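**Q** below: sequence and its predicted model.
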Amino acid sequence: MSVKKEASGRRSVEIRFEVPGTPEEVWQAIATGPGISSWLMPAEFEESHGKPVALKLSFGPGGEARSEVTAWDPPRMYAGQSEGLMPGSPPIAAEWHIEAQAGGTCVIRLVHSLFASTDDWDDQLGEIESGWSGFLRALQLYLQHFRGQSSTLTKWMLPVAGTEAEAWAALATALGLQRVKAGQRWTAPAGAPQLSGVVEYASEAPNDILVRVDQPGPAIAAFGSVDMGGPSMVGMNLYCYGEQGAALATRQAPLWQAWARQHLPILEEPSQGG
């Protein structure tokens, strides 16, 4: 993705993607705490005098991201500003624009920008699309199949021996996810917690697989890997929907912890968030 550079020093990248739903329905998914929690991470908006002033995302124990709300125009756009991508980098802004289309769909434009006088941060800004790709596909699936439903998230992420490619191969092999294609039916192998559904998205750069789960209950299972500059990490987010979602997530969490200990070359005990 190319970085747009302006004379003012503003540098930006833009992601455009289409989703089903009206502007009001899409707004509920991307601009409310329950909506964002249903496809990204547990989220809540801080308010002052009845207006949102900050968005908080929880990534698990000790991991929280906070961005100041700088613009709010429902159901068309909102914007926020947070700390930079890396230590010493300038603050980064994110704008979410909703544009209605014919046929009951909307285009979302997600624009990330920062101000800098050098090219030092262009690579990090340009890598934003790959970091968002799996989550934005989960948003599309949520709006297509689970629109308006609340979600309970159970997740784990583990440090695994080897390079990122080797860590991902270990996870994919253990779960029978090697070379799966979108549209293919997948069932977790014997010894793994019960999960079964349709593969909706499979990417190798980055490594992301999304399964729309129908057994033992409605959910989206997102499997992925990441190189965080230390041990390679693999993990899963399981977004459980509907009235039984919380109960399903509670049952799945300890089962996945036990499975991970037995089937992956982990470097330390797995951490669990919900």
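**A** It's in.

**Q** contacts, neighbours, all on C-alpha from now
**A** OK.

**Q** contacting residues for the residue nearest to the spatial centre of the chain?
**A** Nearest to the geometric centre of the chain sits F135, at 3.2 Å (C-alpha atoms, centre = their mean). Shown in contact with F135 (C-alpha atoms under 8 Å, 6 or more residues apart in numbering): 39-40.

**Q** please apply the same query to S232.
**A** Taking C-alpha under 8 Å, 6+ apart, we find S232 in contact with 159-164, 167, 225-226.

**Q** take this one as well and set it beside the first:
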Amino acid sequence: MTDQDPRTVDLEVTVPGTPEQVWDAIATGPGISSWLHPTRVDEHVGGAFGFDMGGSAEAAEQEPQGTVTAYDAPHRFATEAPWSTGGQSTTLATEWLVAARDEGTCVVRMVMSGFGPGDDWDDEIDALREGMGVALETLRLYLAHFAGRRPAVVESGTRVAGPPRAAFDALLRTVGLDGAMVGDRVVLTGTPSLAGTVEVLSPGEHRCDVVLLVDSPGPGVADLATYGADTGVGVHLTVFDAPGTDAARVAEREQPLWTAWTEALR
């Protein structure tokens, strides 16, 4: 991480891959949708940029929220999009920079700016630092294990009582991950099928995540998180095609199971 300007979110991560492979992951709609959220990118300056944090690729296509402001492949991608918190709105500028390093790796730097003044924006900045820090680690996992492959996604969430950190501790106990550490091989309990290795544990103040590199119900990445002032609990599971695994069929089977599971947490 770079030194922080208090009014920006400025993060970086080292990832495997060539600049061209990394560019596909951070500057195209299918690439971003493979590790973050369904996204539309018109691949030229002035093109539409759509980002849907809880829906589908179709929703991102239908409701582009922003504009591409730089598209210098494979090194610099930037967008501007409306953003709001606490009844206040702004235009949030996001810049992605890719720099090649030795041994087949790149450094990806992401800078968000344009936040307004006040406590509401301070909390939003802190929450985005926590959330996007985890997202960049998910990008690293995607490029290390699934680069260029497109997933099927299972996503479900609900609201629970208490602040995010207390809800996260309760969530870890519920799924049998209380005391788990990065690197542990785990099998979740009391949930639909989910087993793999703990890659990220991020118990933040505004957002808390545990990220697993999973092999059951199929090869992919799972993120269980708590977030927000009115605490949400969410599951985001991406499954990739592999020999013996049809990701779309796995997602179709697993979606109602995870929806029922999160509803039971209320």
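**A** Alright, I've got the coordinates. Model, not experiment: these values are computed from the prediction.

**Q** just the buried ones from the contacts of S232 of the first structure?
**A** Buried subset of the contacts of S232 of the first structure (neighbour count, 16 or more other C-alpha atoms under 10 Å): 159-162, 164, 167, 225-226.

**Q** closest to F146 of the first structure out of the residues you listed?
**A** Minimum distance to F146 of the first structure across those is 25.1 Å, recorded for S225 (C-alpha to C-alpha).

**Q** quick one: list the elements packing against the helix or strand hosting that closest one.
**A** Per DSSP states H and E: S225 of the first structure is located in strand 219-227. Applying 3 or more C-alpha pairs under 8 Å, 6 or more residues apart in numbering; DSSP states H and E, we find strand 219-227 of the first structure packed against helix 128-145, helix 164-175, strand 207-215, strand 232-241.

**Q** most tightly packed of those?
**A** With neighbours taken as mean count of other C-alpha atoms under 10 Å, those reach their highest mean count in strand 232-241, at a mean of 24.

**Q** helix or strand right after that strand?
**A** Using DSSP H and E, the helix or strand that follows strand 232-241 of the first structure in sequence is helix 245-263.

**Q** coming back round to it: could I get the contacts of S232 of the first structure as CSV with distance to V198 of the first structure?
**A** Formatted as CSV, the contacts of S232 of the first structure follow (distance: C-alpha to C-alpha, whole Å):
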residue, distance to V198 of the first structure
P159, 27
V160, 27
A161, 29
G162, 29
T163, 28
E164, 25
A167, 23
S225, 20
V226, 23
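
**Q** out of the residues you listed, who's nearest D122 of the first structure?
**A** Nearest to D122 of the first structure out of the contacts of S232 of the first structure is V226 (C-alpha to C-alpha; 20.2 Å).

**Q** which one is that closest one nearest to, not counting chain neighbours?
**A** Leaving aside its chain neighbours, V226 of the first structure sits nearest to M233 (5.3 Å; criterion: C-alpha to C-alpha, 6 or more residues apart in numbering).

**Q** what sits against the one you found?
**A** Residues near M233 of the first structure by C-alpha under 8 Å, 6+ apart: 157-160, 164, 167, 225-227.

**Q** can you tell me which of these is nearest L139 of the first structure?
**A** S225 (18.9 Å).

**Q** measure the closest one to H145 of the first structure for me?
**A** For S225 of the first structure, the distance to H145 of the first structure equals 25 Å [C-alpha to C-alpha, to the nearest Å].

**Q** in the second structure, which of the contacts of M233 of the first structure still touch?
**A** For those, the contacts that persist in the second structure are 157-160, 164, 225-227, with contact defined as both residues aligned by TM-score structural alignment, their matches' C-alpha atoms under 8 Å.

**Q** now those residues as TSV including distance to A205 of the first structure?
**A** TSV is the format used below for these (distance: C-alpha to C-alpha, whole Å):
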residue	distance to A205 of the first structure
M157	19
L158	19
P159	19
V160	19
E164	11
S225	10
V226	11
D227	12
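
**Q** from these, which is closest to S203 of the first structure?
**A** Of these, the one sitting nearest to S203 of the first structure (C-alpha to C-alpha) turns out to be S225, at 11.1 Å.

**Q** quick one: residues contacting the residue nearest to that closest one when sequence neighbours are not counted.
**A** With C-alpha to C-alpha, 6+ apart as the criterion, S225 of the first structure has its nearest non-adjacent residue at 4.2 Å, and that residue is V234. Contacts here follow C-alpha under 8 Å, 6+ apart; on that basis V234 of the first structure touches 157-160, 167-168, 171, 223-226.

**Q** which among those gets closest to Q194 of the first structure?
**A** Of those, the one sitting nearest to Q194 of the first structure (C-alpha to C-alpha) turns out to be F223, at 15.2 Å.

**Q** for that closest one, what are its contacts?
**A** When contacts are counted by C-alpha under 8 Å, 6+ apart, F223 of the first structure touches 208-210, 234-237.

**Q** relative to G131 of the first structure, which of the contacts of S232 of the first structure is nearest.
**A** Nearest to G131 of the first structure out of these is V226 (C-alpha to C-alpha; 9.4 Å).
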